[in-house]
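**Student:** need a 3D model of the following:
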Amino acid sequence: MSTTTVLGVDPGSRVTGLGIVASKGSQLQHCYSESIRTGDGSLGERLAVIYSAVSDAITRYRPDSIAIEQVFVSKNPRSALVLGHARGSAVLAAVHHQLPMAEYSALEIKRAVVGTGSASKTQVQHMVRVLLNLQRKPPLDASDGLACAICHIHTASGLDRITGVRQVISS
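**Tutor:** Got it, this is the predicted structure:
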């Protein structure tokens, strides 16, 4: 049974959560997590920090794929636009490193990790700690990155099982 490693990204213009989770069968293992603080520079400088952090994590840990949380529509169009730029920096890093990429909504991530799409950030944080058998709760943004990776592992695992069933039936 092979190990699959996924980099999860929770993009933010001020804080971006990164988390890498390895999966072997049904076992999940925490490899890395961090909350990337972009500082108070210009938008371009903050986007460069995100791009560099995602690229560095890819180079250092060599994940098999990347999962990125989708941008939600905000009441404030400017905030949504800036968040989209932050997400774009992470997408660019994935493309630059030729990593397969998947996108998940916050609702999908919460359902995959907690079991309900209405879960709070602290409920997600708690379940990430439990699922990865961590001694301490990771910071909220880092736990969101880890949750995104866990969501992708669970979703991809389910799709593999469905594909396997289809292959057996069609054989």
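**Student:** CA only for contacts and neighbour counts going forward, please
**Tutor:** Fine.
**Student:** which elements pack onto the longest helix seen in the chain?
**Tutor:** Secondary structure of the chain read by DSSP state H shows that its longest helix is helix 140-170. Contacts defined by 3 or more Cα pairs under 8 Å, 6 or more residues apart in numbering; DSSP states H and E place helix 140-170 against strand 3-10, strand 15-24, strand 27-37, strand 65-69, helix 106-113, helix 121-131.
**Student:** what angle separates whichever helix or strand comes after the fourth one from strand 65-69?
**Tutor:** This points to strand 65-69. Sequence order places helix 77-96 as the next helix or strand after strand 65-69, per DSSP states H and E. Orientation check (axes from the mean of the first three to the mean of the last three Cα atoms, to 10 degrees): helix 77-96 against strand 65-69 gives 180 degrees.
**Student:** would you do the same for the sequence below? I want to compare the two.
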Amino acid sequence: MIILGIDPGYINTGYGIINIINNKINFITEGVINTKNKNKYFIINNIYNKLLFIILKFKPINMAIEHIFVGKNFDSIIKLSYAKAASLLVAENNNIKIFEYNYNKVKK
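**Tutor:** Sure thing, here's the model as predicted:
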């Protein structure tokens, strides 16, 4: 079972891919989608397209993604929501089952 883990971020969205076979976790790859652009529409599209490439290449069946930590900076929350929405949309469009976790669980 191949699982894609996502750490959504507006400028840097992290990802990792593992394969679980007979309860043994095998590392496949990890990386960061960097977006250094001021245009939010470009950023959302960039995250979507790069995750789509990763999904088509590795064919995960599940995705683990962080719940957005609600802090005091609403601008940051909105920007993180863009990255998370792009991630959720690409997973949903590719029939990947989505699991959301608190940040401390998904980092493990």
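**Student:** superposed, how do the two chains score by TM?
**Tutor:** In this superposition the chains share a TM-score of 0.94, using TM-score structural alignment, normalised by the length of the second structure; 108 aligned residues with a Cα RMSD of 1.1 Å.
**Student:** how about the longest helix of the first structure: buried residues?
**Tutor:** Residues of helix 140-170 of the first structure classed as buried by neighbour count (16 or more other Cα atoms under 10 Å): 140-154.
**Student:** and the helices and strands packed on helix 140-170 of the first structure as a markdown table, adding mean neighbour count?
**Tutor:** Output for these, formatted as a markdown table (neighbours: other Cα atoms under 10 Å):
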| stretch | mean neighbour count |
| --- | --- |
| strand 3-10 | 25 |
| strand 15-24 | 24 |
| strand 27-37 | 18 |
| strand 65-69 | 25 |
| helix 106-113 | 21 |
| helix 121-131 | 18 |
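**Student:** can I get those in JSON lines including distance to Ser89 of the first structure?
**Tutor:** Below are those laid out as JSON lines (distance: least, Cα to Cα, whole Å):
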{"stretch": "strand 3-10", "distance to Ser89 of the first structure": "11"}
{"stretch": "strand 15-24", "distance to Ser89 of the first structure": "11"}
{"stretch": "strand 27-37", "distance to Ser89 of the first structure": "13"}
{"stretch": "strand 65-69", "distance to Ser89 of the first structure": "11"}
{"stretch": "helix 106-113", "distance to Ser89 of the first structure": "19"}
{"stretch": "helix 121-131", "distance to Ser89 of the first structure": "23"}
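**Student:** ok, which of the ones you listed comes nearest Gln98 of the first structure?
**Tutor:** Set against Gln98 of the first structure and scored by Cα to Cα, these come closest in strand 65-69, at 9.1 Å.
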